[in-house]
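> sequence and predicted structure are below.
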Amino acid sequence: MDVFFLLIFLAFVFVLLIGGVLYWAIMAGQFDNTEENANAILHDEDSLTVQAGSEQKTANRRS
């Protein structure tokens, strides 16, 4: 029976800990802008292609 009360207490502490971490994450702005970072990877490839193209043009001018 003592183990049962210990498990109830530990579960309650665990729930409070998870709630505190979730509250901290929300207040710190972790979930404010989820779309910008998700779309950033789509735009990175375009900028790398432009850079690679300009490097090839520079290499062609040198030869």
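Looks like it arrived, so ask away.
> going forward, measure contacts between C-alpha atoms and count neighbours the same way
Noted.
> if I look at residue 49, how far off is residue 43?
From residue 49 across to residue 43, the span is 10 Å (CA to CA, to the nearest Å).
> putting a second one here so we can go through both:
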Amino acid sequence: MESLYLLIPLSALLVLLIIAVFGWAVHRGQFEELEGEAERILTDEAGALDGRQGRAAGRTEES
């Protein structure tokens, strides 16, 4: 029973912290444009690899 005196206030603080982080993310515009980044990934050029990036994993070079 005594553990509830600690766990209930801690859980209430955790809920308030989660709400505060969500409110901060909404205020900073994190949820403004959800489709833009998803479309950018799909339409990104495949030739944008640099010298350090090789072929995709699991593919072998054909000789």
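The structure has been received and is ready for your questions. Keep in mind that this is a model prediction, so the values were computed, not measured.
> burial count for residue 24 of structure 2?
12 (other CA atoms under 10 Å).
> tell me the counterpart of it in structure 1.
Using TM-score structural alignment, the equivalent of residue 24 of structure 2 in structure 1 is residue 24.
> before we move on, back to that, what touches both of residue 49 and residue 43 of structure 1?
The overlap between the contact sets of residue 49 of structure 1 and residue 43 (CA atoms under 8 Å, 6 or more residues apart in numbering) is empty.
> rewinding a little: pull up the gap between the match of residue 24 of structure 2 and residue 17 of structure 1, please.
Residue 24 of structure 1 is 11 Å from residue 17 of structure 1, by CA to CA.
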